[in-house]
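1. sequence unavailable; structure follows:
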């Protein structure tokens, strides 16, 4: 299958590192003009420089703005007025004892992981419907389905994101716009390395720490390893393509078999 995104403009939120940066690279590699988003100009500029070096592509756009605020959304939409592909990747996670999570933390997780995506969809979906083409992809998590005891506030936010996806897919019904969630499994990023070492012995070498984490905290994984960001990006690129025109309202799994269920 040859995926050609030439002529398409994409925006990937929270794309200065990790899964977001890998998705930005994948979309650009398939021909899309890609806007890279982060809160600070410096981090966005650094990410774009690395992406240009890694991909050999020079079509990246800086889209600086804090999407947890309405002002930040306006800054980003001014930088990128129209997009064909919106990937809502921005998110936070972390371990916490369930009874110690404050009201403020519950609200923060909902604000960052859910409302930021809603704001971006509201900003870009109307024009997508008018053009009869658009791809909206919300990066969810296995934690939306298998709520982790050590971060139920994160799981809650990702479950809500699945509902947001399904609802906006219905709003876009029959318009040529698709709206999907991508359920990412435990993925190897810098932030996840820090998270792993919160739960296992910090003195362990990384390979051993990863194996211990998967065995003790994610034993359902059929891969028995962390997923690489590029593996998530491969599915994101497909769902952004014309070939994925009949996939909408879905929660597509790239979870390494972590969720012990036939569906979703």
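-> Nice, I can see it. Just so you know, these numbers come straight off a predicted model, no measurement behind them.
2. going forward, measure contacts and count neighbours with C-alpha atoms only.
-> Will do.
3. the helix or strand in which residue 118 is found: how far from the chain's middle?
-> Element membership for residue 118 (DSSP states H and E) is helix 116-131. On the basis of CA atoms, centre = their mean, to the nearest Å, helix 116-131 sits 16 Å off its chain's mean C-alpha point.
4. second structure for comparison follows:
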């Protein structure tokens, strides 16, 4: 057992917490696939981790809405707002690329705009308006929903 394994506490995990399954087994190399790697548009993304985290939020939203409703709390609603490419925060921050730092707005123009039905970034106020609407009595019948505010990204 090497030093890093001795330092690791024992965990009930389906794999070795110190490395990928079979990382010391040369026969597993032909079956190794990077979860992060070049994509046709030139990006390196943690696609699996990102998708998993977003699905977790949606699952939590639906489960919590169902639990609260079934336990006699019909006045409490639980919804998720799923923003698209927003002109704020990560949407405008400088991103590192192979050719150097690029503004998020430029990345949107180059790679994402053609995938969005409305061909534009979402403004922060649009997300805020959805949040306000969901807090109003008029939205009392909406619960357990994931509302996409993305300019039609998922439609394209």
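-> Everything's here; your move. Every value quoted in this text rests on a predicted model; they were computed, and no experiment measured them.
5. and after the helix holding residue 118 of the first structure, which helix or strand comes next?
-> Beyond helix 116-131 of the first structure toward the C-terminal end (DSSP H and E), the next one is strand 134-141.
6. packing partners for that following strand?
-> Secondary-structure packing of strand 134-141 of the first structure (3 or more CA pairs under 8 Å, 6 or more residues apart in numbering; DSSP states H and E): strand 85-88, helix 116-131, helix 152-171, strand 177-184, helix 229-239.
7. give me that answer again for 6 Å
-> Contact here means 3 or more CA pairs under 6 Å, 6 or more residues apart in numbering; DSSP states H and E; on that basis strand 134-141 of the first structure packs against strand 85-88, strand 177-184.
8. which residues in the second structure does the first one align to?
-> Counting by TM-score structural alignment, strand 85-88 of the first structure pairs with no residue of the second structure.
9. ok so, going back, any chance of the helices and strands packed on strand 134-141 of the first structure in a markdown table, with mean neighbour count and distance to residue 117 of the first structure too?
-> Formatted as a markdown table, those follow (neighbours: other CA atoms under 10 Å; distance: least, CA to CA, whole Å):
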| stretch | mean neighbour count | distance to residue 117 of the first structure |
| --- | --- | --- |
| strand 85-88 | 27 | 6 |
| strand 177-184 | 27 | 11 |
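10. distance to residue 192 of the first structure for these - can I get that in CSV?
-> Putting those into CSV (distance: least, CA to CA, whole Å) gives the following:
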stretch, distance to residue 192 of the first structure
strand 85-88, 19
strand 177-184, 13
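11. ok, back up a step: can you give me the buried ones in the helix holding residue 118 of the first structure?
-> 116, 117, 118, 120, 121, 123, 124, 125, 127, 128, 129 (16 or more other CA atoms under 10 Å).
12. what does it correspond to over in the second structure?
-> Using TM-score structural alignment, helix 116-131 of the first structure lines up with nothing in the second structure.
13. same check on stretch 33-43 of the first structure?
-> Counting by TM-score structural alignment, stretch 33-43 of the first structure has no counterpart in the second structure.
14. next, the distance between the ends of that stretch.
-> Its first and final residues considered, stretch 33-43 of the first structure spans 19 Å by CA to CA, to the nearest Å.
15. try stretch 251-260 of the first structure
-> End-to-end distance for stretch 251-260 of the first structure, by CA to CA: 15 Å.
16. buried ones in it?
-> For stretch 251-260 of the first structure, a neighbour-count test (16+ other CA under 10 Å) marks 251, 252, 253, 254, 255, 256, 257, 258, 259 as buried.
17. with stretch 131-143 of the second structure instead?
-> Buried, per 16+ other CA under 10 Å, within stretch 131-143 of the second structure: 134, 143.
18. same deal with stretch 214-230 of the first structure?
-> 214, 217, 218, 221, 224, 225, 226, 227, 228, 229, 230.
19. who touches that stretch?
-> When contacts are defined by CA atoms under 6 Å, 6 or more residues apart in numbering, stretch 214-230 of the first structure is touched by residues 19, 22, 186, 187, 188, 256, 257, 258.
20. what about these, which are in helices?
-> Counting by DSSP state H, the contacts of stretch 214-230 of the first structure place 19, 22 in helices.
21. residue 148 of the first structure is nearest to which of the helices and strands packed on strand 134-141 of the first structure?
-> Among those, the nearest to residue 148 of the first structure by CA to CA is strand 177-184 (14.2 Å).
22. got a list of what the equivalent of residue 180 of the first structure over in the second structure touches?
-> With TM-score structural alignment as the criterion, the equivalent of residue 180 of the first structure in the second structure is residue 79. By CA under 6 Å, 6+ apart, residue 79 of the second structure lies in contact with 61, 143, 144, 145, 146.
23. any idea how many residues pack against the fourth one?
-> To tie it back to what came earlier, the one meant is residue 145 of the second structure. 17 (other CA atoms under 10 Å).
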